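A.B. asks: With the input below, show me the fold.
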Amino acid sequence: MAGGWSRDGAVQDQIDASIDDEVKRARSQLSGGESAVDCDECGRAIPEARRKAIPGVRLCIACQSAREEQQSTSRGINRRGSKDSQLR
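C.D. replies: Predicted structure coming up:
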């Protein structure tokens, strides 16, 4: 149930839009093609099991983990506009 000036279902529409955005972002980061034998950042060998599991992989596990950690700390979407979410 929406209240105030918003129509019914507006909150669910915002949730759906947030999920769609994150799915698009995740899909855009998927690699394809030939996997690298050595990591592009540190030069260490990428295990064959990782190369088979993830087509187009370019980074070793340590470098990929570090990159994901950096990305997770820099992301923040405030769709709600509530006061507590703006204070982060």
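A.B. asks: When you work out contacts or count neighbours from here on, use the C-alpha atoms and nothing else.
C.D. replies: Fine.
A.B. asks: Name all residues that make contact with Gln61.
C.D. replies: Rather than Gln, residue 61 is Ile. Residues in contact with Ile61 (Cα atoms under 8 Å, 6 or more residues apart in numbering) are Ile46.
A.B. asks: Quick check: the gap between it and Gln71.
C.D. replies: The gap separating Ile61 from Gln71 is 15 Å, by Cα to Cα, to the nearest Å.
A.B. asks: Now do the helices in this structure.
C.D. replies: In the chain, the helices defined using DSSP state H lie at 10-28, 48-53, 61-74, 83-86.
A.B. asks: Please provide the structure for the following sequence as well, for comparison with the first:
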Amino acid sequence: MASGWANDGAVQQQIDSTIDDAVARARSGLPSGESLKVCEECGEPIPEARRKAIPGVRLCITCQQEKDSHNSTFAGYNRRGSKDSQLR
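C.D. replies: Here you go, the predicted model:
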């Protein structure tokens, strides 16, 4: 496959790097430690089933859904080396 100035395997390296970044970002958001009994955002009680299912949980379901909806807007990285992608 002709890829201009890129060396062989450069496309796969870009894909692997993007996946590694996404996994690291997801792991950094995982809770750790002991679960809280009340939500640190709103103060509502966190159900025991949730605390057992997710060790280290800090937020109630409602606050967690709101946080997740804000985090889902992440667009990723533009790692393509084409000139067109750099002009956007």
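A.B. asks: After superposition, what is the TM-score?
C.D. replies: Remark: TM-score between the superposed chains equals 0.85 [TM-score structural alignment, normalised by the length of structure 1]; 86 aligned residues with a Cα RMSD of 1.9 Å.
A.B. asks: Any chance of the helices of structure 1 in a markdown table with distance to Gly3 of structure 1 as columns?
C.D. replies: A markdown table is the format used below for the helices of structure 1 (distance: least, Cα to Cα, whole Å):
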| stretch | distance to Gly3 of structure 1 |
| --- | --- |
| helix 10-28 | 10 |
| helix 48-53 | 47 |
| helix 61-74 | 32 |
| helix 83-86 | 17 |
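A.B. asks: Out of these, which gets nearest to Ser35 of structure 1?
C.D. replies: Ser35 of structure 1 sits nearest to helix 48-53 of all the helices of structure 1, at 5.8 Å, using Cα to Cα.
A.B. asks: quick one: contacts of the closest one?
C.D. replies: Contacts to helix 48-53 of structure 1, defined as Cα under 8 Å, 6+ apart, come from residues Ser35, Ala36, Val37, Val57.
A.B. asks: Run through the residues that contact the third one.
C.D. replies: For Val37 of structure 1, the contacting residues are Ala45, Ile46, Pro47, Arg51, taking Cα under 8 Å, 6+ apart as the criterion.
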